[in-house]
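Peer 1: Sequence isn't available, so here's the structure alone:
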């Protein structure tokens, strides 16, 4: 039996449905899949959104963090038994240069998985040089989006590339949102002392690249135009104390901490728009699954998932200027028919980026990398058999 190993310094709760389904699908192909995971550094531990994969494919390994920035995983026994090692394309992975050396010696097949932004401006010159140097030295790339794949080709990567369509479990979040009735939303609003009126929501990591200061400044301008406006902030991260302080002093800001599952769906259901002026990543699919248009700004540090947004259709991209952003939000909230149309388009966006599609793409790339024939797999039926799996932070039930 062939064996595929994923290296993961930590596993986020939103990745478990992907690993669950891919494991089941590869098993039907006669391929054993393992996820070698360690413990997160202090930054990711503080987010409280980490999870433990099931024993059917998860294997805990010792991890050693250096200055909370670089990680070494003691996983050589598992790596030696693997036919293919799939590792994040990140400089923090100290095993990556060693894996490349094994690959160069013809000992191991190695694939990268990631954004494909091999020379991002936010990295130092040495970091950019190393990322660019390593990018073209693997057997295969699993790129987040088609745009990621195009970027890799432009930068000289000639190996096989599979655009996977990076996503979350949009179908599950849609089901959770659809199951919440209007009376439940109203009861929750009353319980949280949220007055009648439009609601904007931010749901994600509380970090600097999300431009939360900008968000609060723009929200003040929105509240001046629409006094009954409320901003819900959901999430955790290094700026939590700052967010809590803002919520104390600004009546229209409600901070609720991190939420997942039905609790998160209930908060999304309260909202009219998803506000994320900073770096857009997978949060765009939270918005779309909840039928919320996403409003962001023109910045160079968005993730490749920004390509899922079609300005004017399922969201907006404004200039990175507080008044321009606030004006766009106010205009949308006051134009009910336009808001409804964009909300419907957002829902369609979620249905275009499903977990089944991501797993199907990943499976095809793995089979092609291993030189195995690619035949159709009934991924949807596999998904149904996993429907009763439920995950919680830092564990499974």
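Peer 2: That came through, no problem. A quick note: this is a predicted structure, and the numbers were derived from the prediction, not measured.

Peer 1: can we go C-alpha only for contacts and neighbour counts from here?
Peer 2: Fine.

Peer 1: Okay, strands next: where are they in the stretch 101-250 of the chain?
Peer 2: 109-114, 140-143, 160-163, 199-203, 230-234 (DSSP state E, counting those that start in this stretch).

Peer 1: Just put those in CSV and tack on mean neighbour count and distance to residue 336.
Peer 2: Output for these, formatted as CSV (neighbours: other C-alpha atoms under 10 Å; distance: least, C-alpha to C-alpha, whole Å):
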stretch, mean neighbour count, distance to residue 336
strand 109-114, 23, 38
strand 140-143, 28, 38
strand 160-163, 21, 36
strand 199-203, 24, 13
strand 230-234, 24, 17
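
Peer 1: Reformat those into CSV and put distance to residue 341 next to each item.
Peer 2: Shown next, in CSV, are these (distance: least, C-alpha to C-alpha, whole Å):
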stretch, distance to residue 341
strand 109-114, 33
strand 140-143, 31
strand 160-163, 29
strand 199-203, 17
strand 230-234, 22
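
Peer 1: Nearest to residue 278, out of these?
Peer 2: Comparing these against residue 278 with C-alpha to C-alpha, the closest turns out to be strand 199-203 (10.6 Å).

Peer 1: that older thread, nearest to residue 221 among the strands of the stretch 101-250 of the chain would be which one?
Peer 2: Nearest to residue 221 among these is strand 230-234; the distance by C-alpha to C-alpha comes to 11.9 Å.

Peer 1: and here's the other structure:
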């Protein structure tokens, strides 16, 4: 449905504007634990598109701490509103509370995370002055399902005016739990791929050659890991598999980009391997530059938004059927833009080695990734999000 010429959309927009006038506020608040730098482009686009309909975005967020802070990827934007965040632990369970109720009551709508561990969401759901919408995975991808959590989240969904999921499978799960499909918008999670692709287009042949020389890559096959240095990424698994690949093929190099709580372990393991290069954390421009020398993205553990970046850059992902991938793994199509193996070191090593030796197959996967990557942009995801907000304002 066209945002510009649909009669249905214009009618929905009119209802949303009337709702805004009734409530006396034009603020749409989004609640976040913190703002990762990859969210900036999306929030900028949401802010711009909300403004077209007379609304203003505010992102109410705290600052990361502990293992999350160690990733070094937090950011702020023109829509930032810092809030206090309190956390408590009960055994292995962490719960948080953010004091946002005053802001929520003065806003046209509040979009909170679909999670049972955010205590303020219960207050938002129970307050008749708050128009609550929920944003999340839709189902639990990254851990085992918990019946109590599922029941709580189902209750929260029933009390919300609109729901946002990252994927079609997330929406299907919500619908199966009794939610009206018209009440659920698939946003499609993304990074600022427009900026990323534009940055790559500016990288000269000379600059790309300089990167190869700097890291001693020559004409070898270059695999890139990019992400947090933490447990779910399965870095020891990656090193073990990469050892096997290198033992069979000396034309293999592994670049490691990132930071995190396991940085010391990663640096120790990398220093013992002549084929490994540490390249530090990569911002958008850095990733664009490095991508010009990369043949494949190697992610045996949890895949998240790296899937979107890889597709946008036209780089195949080599991964496994790791049981706790984030929902963005659904964006990859095995055999078309990515290579999937079983979650075993031997299988994964064999998968990498097969592409090291078969450049024609590698090129076909790269072409598939580039084609698929054109479907993702912060602007398109923001448009879906804003349309969902406008729909929720009329419910």
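Peer 2: Thanks, I have the structure now. What you see is a predicted model, and the numbers here were worked out from it, not measured in a lab.

Peer 1: and of the strands of the stretch 101-250 of structure 1, who's closest to residue 354 of structure 1?
Peer 2: That would be, of those and by C-alpha to C-alpha, strand 160-163, which comes in at 13.6 Å.

Peer 1: Residues contacting that closest one, please?
Peer 2: 139-146, 148-149, 361-362, 365, 369 (C-alpha atoms under 8 Å, 6 or more residues apart in numbering).

Peer 1: Got a ChimeraX select line for the buried ones in these?
Peer 2: To isolate the buried ones among these in ChimeraX, judged by 16 or more other C-alpha atoms under 10 Å, type:
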select :139,140,141,142,143,144,145,146,148,149,361,362,365,369
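
Peer 1: where's the one residue sitting closest to the centre of structure 2 relative to residue 327 of structure 2, distance?
Peer 2: Of all residues in structure 2, the one closest to the mean position by C-alpha atoms, centre = their mean is residue 305, 3.7 Å from it. Plainly put, residue 305 of structure 2 is 9 Å away from residue 327 of structure 2 if you go by C-alpha to C-alpha, to the nearest Å.

Peer 1: just to revisit the earlier point, closest to residue 26 of structure 1 among the contacts of strand 160-163 of structure 1?
Peer 2: Closest to residue 26 of structure 1, out of all of the contacts of strand 160-163 of structure 1 and judged by C-alpha to C-alpha, is residue 362, at 10.0 Å.

Peer 1: and the closest one, what pairs with it in structure 2?
Peer 2: Residue 362 of structure 1 maps onto residue 385 in structure 2, with residues paired by TM-score structural alignment.

Peer 1: how many other residues sit next to the closest residue to its match other than its chain neighbours?
Peer 2: Residue nearest to residue 385 of structure 2 in three dimensions, not counting chain neighbours: residue 187, with 5.7 Å by C-alpha to C-alpha, 6 or more residues apart in numbering. Neighbour count of residue 187 of structure 2, defined by other C-alpha atoms under 10 Å: 24.

Peer 1: what does residue 187 of structure 2 align to in structure 1?
Peer 2: In structure 1, residue 187 of structure 2 lands on residue 164 (TM-score structural alignment).

Peer 1: Run through the residues that contact its match.
Peer 2: 142, 143, 144, 145, 146, 357, 358, 359, 361, 362.

Peer 1: Next, format those residues as JSON lines and append distance to residue 271 of structure 1.
Peer 2: JSON lines is the format used below for these (distance: C-alpha to C-alpha, whole Å):
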{"residue": "142", "distance to residue 271 of structure 1": "34"}
{"residue": "143", "distance to residue 271 of structure 1": "32"}
{"residue": "144", "distance to residue 271 of structure 1": "28"}
{"residue": "145", "distance to residue 271 of structure 1": "28"}
{"residue": "146", "distance to residue 271 of structure 1": "30"}
{"residue": "357", "distance to residue 271 of structure 1": "28"}
{"residue": "358", "distance to residue 271 of structure 1": "28"}
{"residue": "359", "distance to residue 271 of structure 1": "30"}
{"residue": "361", "distance to residue 271 of structure 1": "33"}
{"residue": "362", "distance to residue 271 of structure 1": "33"}
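
Peer 1: count of residues packed around the equivalent of residue 310 of structure 2 over in structure 1?
Peer 2: Applying TM-score structural alignment, one finds that residue 310 of structure 2 aligns to residue 287 in structure 1. A count of nearby residues for residue 287 of structure 1, using other C-alpha under 10 Å, gives 31.

Peer 1: List the residues that contact residue 287 of structure 1.
Peer 2: Residues counted as contacts of residue 287 of structure 1 (C-alpha under 8 Å, 6+ apart) are 268, 274, 293, 294, 346.

Peer 1: Now residue 281 of structure 1. Nearest residue, chain neighbours left out?
Peer 2: residue 303 (4.9 Å).

Peer 1: which of the contacts of residue 164 of structure 1 does structure 2 keep?
Peer 2: Using both residues aligned by TM-score structural alignment, their matches' C-alpha atoms under 8 Å, structure 2 keeps these contacts from these: 142, 143, 144, 145, 358, 359, 361, 362.

Peer 1: In three-state terms, label residue 36 of structure 1 for me.
Peer 2: At residue 36 of structure 1, secondary structure determined by DSSP: H, G, I helix; E, B strand; the rest coil is strand.

Peer 1: Return the residue of structure 2 aligned against it.
Peer 2: Checking TM-score structural alignment: residue 36 of structure 1 goes with residue 60.

Peer 1: these two touch, right, that match and residue 85?
Peer 2: No: the criterion here is C-alpha atoms under 8 Å, and residue 60 of structure 2 misses it with residue 85 at 10.2 Å.

Peer 1: out of these two, which sits in the more crowded spot?
Peer 2: Using other C-alpha under 10 Å as the criterion, residue 60 of structure 2 and residue 85 rank with residue 60 on top: 25 against 16.

Peer 1: Relative to residue 156 of structure 2, how far out is that one?
Peer 2: Noted for residue 60 of structure 2: a distance of 20 Å to residue 156 of structure 2, by C-alpha to C-alpha.

Peer 1: Residue 276 of structure 2 too?
Peer 2: Counting by C-alpha to C-alpha, the gap from residue 276 of structure 2 to residue 156 of structure 2 is 47 Å.

Peer 1: Under the alignment, what does residue 114 of structure 2 map to in structure 1?
Peer 2: Checking TM-score structural alignment: residue 114 of structure 2 goes with residue 89.

Peer 1: which residues does its match contact?
Peer 2: With the criterion set at C-alpha under 8 Å, 6+ apart, residue 89 of structure 1 makes contact with 112, 113, 114, 115, 116, 131, 135.

Peer 1: try 7 Å
Peer 2: Each residue near residue 89 of structure 1 by C-alpha atoms under 7 Å, 6 or more residues apart in numbering is listed here: 112, 113, 114.
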